[in-house]
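A.B. asks: only geometry, no sequence info:
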């Protein structure tokens, strides 16, 4: 190493240079450095870019066994391939008649539960009520509200229903397979978006347990029905019906609320905790939900039923930022620049004076011209004044109320 370093030093020196201790130290440190590391290969870089984060809460299935429809789907596909050519010719001639009832029946046989599962996952129902555990609905849940004496309002997968349309308990029906006769069920209606104090809790709107063979009227009413009451200013709320299948008759005395319960504290409910408590005897079987927004009936619910003051949520906009005023603003129209620092009342007074000029006691207000800027503004006027006249003609900015 010493001989090699000596040769290197001699080769780096000129004839007139001498070996000095600092120079020898600098050269020795340069050649004693560790070898430079090579950069990552393209493969390593792509693996790093495409690396997926570990799933912290993978979906856990907690529902009824999923029926195997592979044979049915295979049979349907074979039949479709046989009739495909004939159906295509008829459709090109616009003579193909598609019966909607038949389409609905095919959908019910093949994949309706997967579609509802996808919709519920999209709306965060499994996330908020079951901590990301999922299930596929097995019996389809049909729910209808009375719209009037002649019509009903059905509950679809997230359709919008007004609180006034859901003021009374709905009609509930679900078809039970013949092999599952003499079974018991539980129906729960919760609102995960409407709690006024705790975002992790829900309000219990309806609870009927030990329902024999799908007959809601024969079940035990654990909590009386309370119509939706989405608070004003909070947009749409989800109201979710969860149907559970029971393994045996259960005692829901701990979940029982007082008759015609009016206390929101008493209606506190956590579906996840409820399911954890009874998971050995309850299995989530189906669901349906709708969305609800404030209307005038909500005020009556708070005043007459809940006997409390109606809350209201409003967004308070922050004050508009106005920079410090400069004496010589650069490239700014002086009138528009000064308007930013005027009192609003002064601007409104100026607009009112212009409006009064256009109103006559006998002719009435002057209508806005159909083509406001068709009349040329003389170029002898300064630029700021021409711009102001254009804004006044068009009714822009503070002049929007100049014309009726």
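C.D. replies: Thanks, I have it. Worth saying up front: this structure is predicted, and the values here are computed from it rather than measured. Residues are numbered from 1 along each chain as shown.

A.B. asks: CA only for contacts and neighbour counts going forward, please
C.D. replies: OK.

A.B. asks: May I have the residues that are in contact with residue 95?
C.D. replies: Contact analysis of residue 95 by Cα atoms under 8 Å, 6 or more residues apart in numbering lists nothing.

A.B. asks: Can you tell me how far the residue nearest in space to the middle of the chain is from residue 30?
C.D. replies: Nearest to the geometric centre of the chain sits residue 123, at 6.8 Å (Cα atoms, centre = their mean). Counting by Cα to Cα, to the nearest Å, the separation of residue 123 from residue 30 is 63 Å.

A.B. asks: Please apply the same query to residue 394.
C.D. replies: Residue 394 is 75 Å from residue 30, by Cα to Cα.

A.B. asks: Neighbour count: these two, which is higher?
C.D. replies: residue 394 (18 against 9; other Cα atoms under 10 Å).

A.B. asks: quick one, helices of the protein?
C.D. replies: 2-12, 21-31, 42-49, 70-92, 100-110, 112-122, 125-130, 271-278, 296-300, 334-339, 344-357, 383-394 (DSSP state H).

A.B. asks: Strands of the stretch 251-400 of the chain, residue ranges please.
C.D. replies: 268-269, 282-292, 359-360, 364-365 (DSSP state E, counting those that start in this stretch).

A.B. asks: Which of those sits closest to residue 307?
C.D. replies: With Cα to Cα, the closest approach to residue 307 among the strands of the stretch 251-400 of the chain belongs to strand 268-269: 16.9 Å.

A.B. asks: so what does the closest one touch, helix or strand wise?
C.D. replies: strand 202-212 (3 or more Cα pairs under 8 Å, 6 or more residues apart in numbering; DSSP states H and E).

A.B. asks: Tell me what angle the strand it packs on forms with helix 271-278.
C.D. replies: Angular relation of strand 202-212 and helix 271-278 on a 0 to 180 degree scale: 40 degrees, by axes from the mean of the first three to the mean of the last three Cα atoms, to 10 degrees.

A.B. asks: Against that first model, consider the following:
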């Protein structure tokens, strides 16, 4: 009995968890900040810069309770119509898209445009903490010269060659009102990244007659630089309280780009008592050949070209005597890829004559003998060139 008790006692001693003493890393808990306090400090944002301000016009037609009720009754009536349901199931239901778009613009369209503009960062880069709901529908159409027109919607893709000339602009308004139309590029300033280029600025527009307004900055086609990806271009329509004279130097189509430097936020703050944004339309664009023609023919200068600087891959330190590695491939790892491509291109052009037909390809490329003293790495290299394998296809 005593022996069994001792065995149980020994087993309990062996299974008991013993915690060893340890030192506290850092400050004592009573002096440290909690994880919540640390996160609040890291994520702190000043309310002055995070509180958004509506700088636009109020909603022109507010939805009353009776209009909401009539819309609900109309929806119930449509859902109860079995004929419409049968047409929809048979894919024969026809809807007037113009009427649907008109209804959308009068109800949820402005809110949707504002949400899309927030997604693209339009308001943030134009006005900082300011924003507006575009209650006035701004129609901008580019003439493609083939009987069709390309509209500017909310972030659609338009090539610079499709926007060489100023567009047709239309909006519904009182003919006695005055407006200002501005087109600015939010990306791609050549010298100052936080500024814009103004591509078109027309002031004191009576009603929707753009041609009768005062053109302060003549229209300039989009100029997204090669290698910089997509650029955003925004049309903003401002309602004026009266006739206004902007303190901006007149810019022509052939003026240097530095004369078009513009900051919408500063310009709006200066004239915010006299103008209010009401309409918005914006698009995206990327480089095409018309941008090169603009720099060469209009500005008479070289076209700036950019390329993305990818992070360099890790390469182990170069060895004097690398084992089991091809000589040419190993050495090319530590060379500039552009220089390698240039050598391949020069080697290819060396054997070409514009006045002679290219030599016929070998029927059995690798049946042609190589010199006996040719190194193995060079032999493999020449075989790939004959077969058209590998890097030779890059040029």
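C.D. replies: Received the coordinates, thanks. A quick note: this is a predicted structure, and the numbers were derived from the prediction, not measured.

A.B. asks: looking at the helices of the first structure, which is buried most?
C.D. replies: helix 125-130 (a mean of 20; mean count of other Cα atoms under 10 Å).

A.B. asks: residue range for it in the second structure?
C.D. replies: Aligned by TM-score structural alignment, helix 125-130 of the first structure falls on residues 122-127 of the second structure.

A.B. asks: Ignoring the adjacent residues along the chain, who's closest to the aligned residue in the first structure for residue 181 of the second structure?
C.D. replies: Here residue 181 of the second structure is matched to residue 187 in the first structure, going by TM-score structural alignment. Leaving out its chain neighbours, the residue that sits closest to residue 187 of the first structure by Cα to Cα, 6 or more residues apart in numbering is residue 243, at 4.6 Å.

A.B. asks: if I look at the one you found, how far off is residue 182 of the first structure?
C.D. replies: 16 Å.

A.B. asks: Show me which of the two is the more surrounded one.
C.D. replies: Shown here are residue 243 of the first structure and residue 182; by other Cα under 10 Å, residue 243 has more neighbours (25 against 10).

A.B. asks: wait, doesn't that one sit right on residue 174?
C.D. replies: No: the pair formed by residue 243 of the first structure and residue 174 falls short of the contact definition of Cα atoms under 8 Å, at 9.5 Å.

A.B. asks: what are the ranges of the strands in the stretch 101-250 of the first structure?
C.D. replies: If DSSP E, counting those that start in this stretch is used as the criterion, the strands of the stretch 101-250 of the first structure fall at 141-146, 152-154, 157-160, 171-174, 184-191, 202-212, 220-223, 237-246.

A.B. asks: Tell me the residues of the second structure aligned with the fourth one.
C.D. replies: This points to strand 171-174 of the first structure. So strand 171-174 of the first structure sits over residues 168-171 in the second structure, by TM-score structural alignment.

A.B. asks: right, so the strands of the stretch 251-400 of the first structure: which one is the most enclosed?
C.D. replies: strand 282-292 (a mean of 23).

A.B. asks: on average, how far is it from the matching bit in the second structure?
C.D. replies: Superposed on the second structure, strand 282-292 of the first structure shows a mean distance to its aligned partners of 0.9 Å (mean Cα distance after the TM-score superposition for the first structure).

A.B. asks: In the second structure, what range does that strand match?
C.D. replies: Strand 282-292 of the first structure covers residues 275-285 of the second structure once aligned (TM-score structural alignment).

A.B. asks: What count of nearby residues applies to residue 213 of the second structure?
C.D. replies: Neighbour count of residue 213 of the second structure, defined by other Cα under 10 Å: 19.

A.B. asks: Next, the contact list for it, please.
C.D. replies: Contact analysis of residue 213 of the second structure by Cα under 8 Å, 6+ apart lists 202-206.

A.B. asks: likewise residue 110 of the first structure?
C.D. replies: 69, 72-73.

A.B. asks: cutoff 10 Å now
C.D. replies: 67-70, 72-73, 76 (Cα atoms under 10 Å, 6 or more residues apart in numbering).

A.B. asks: How many residues are close by residue 147 of the second structure?
C.D. replies: Residue 147 of the second structure is flanked by 6 other residues according to other Cα under 10 Å.

A.B. asks: For residue 144 of the first structure, see how far away the aligned partner of it in the first structure is.
C.D. replies: Taking TM-score structural alignment, residue 147 of the second structure has residue 150 as its aligned residue in the first structure. Residue 150 of the first structure sits 13 Å away from residue 144 of the first structure, going by Cα to Cα.

A.B. asks: Over to residue 366 of the first structure?
C.D. replies: 54 Å.

A.B. asks: Aligned against the first structure, show me the partner of residue 258 of the second structure.
C.D. replies: In the first structure, residue 258 of the second structure lands on residue 265 (TM-score structural alignment).

A.B. asks: Burial check on that match, number of neighbours?
C.D. replies: With other Cα under 10 Å as criterion, residue 265 of the first structure counts 11.

A.B. asks: is it true that it touches residue 203?
C.D. replies: Yes: Residue 265 of the first structure is within contact range of residue 203, at 8.8 Å (criterion: Cα atoms under 10 Å).

A.B. asks: which residues do the two both contact?
C.D. replies: Common neighbours of residue 265 of the first structure and residue 203, counting by Cα under 10 Å, 6+ apart, are residue 195.

A.B. asks: Any figure for the gap between residue 173 of the first structure and residue 64 of the first structure?
C.D. replies: From residue 173 of the first structure to residue 64 of the first structure the distance is 19 Å (Cα to Cα).
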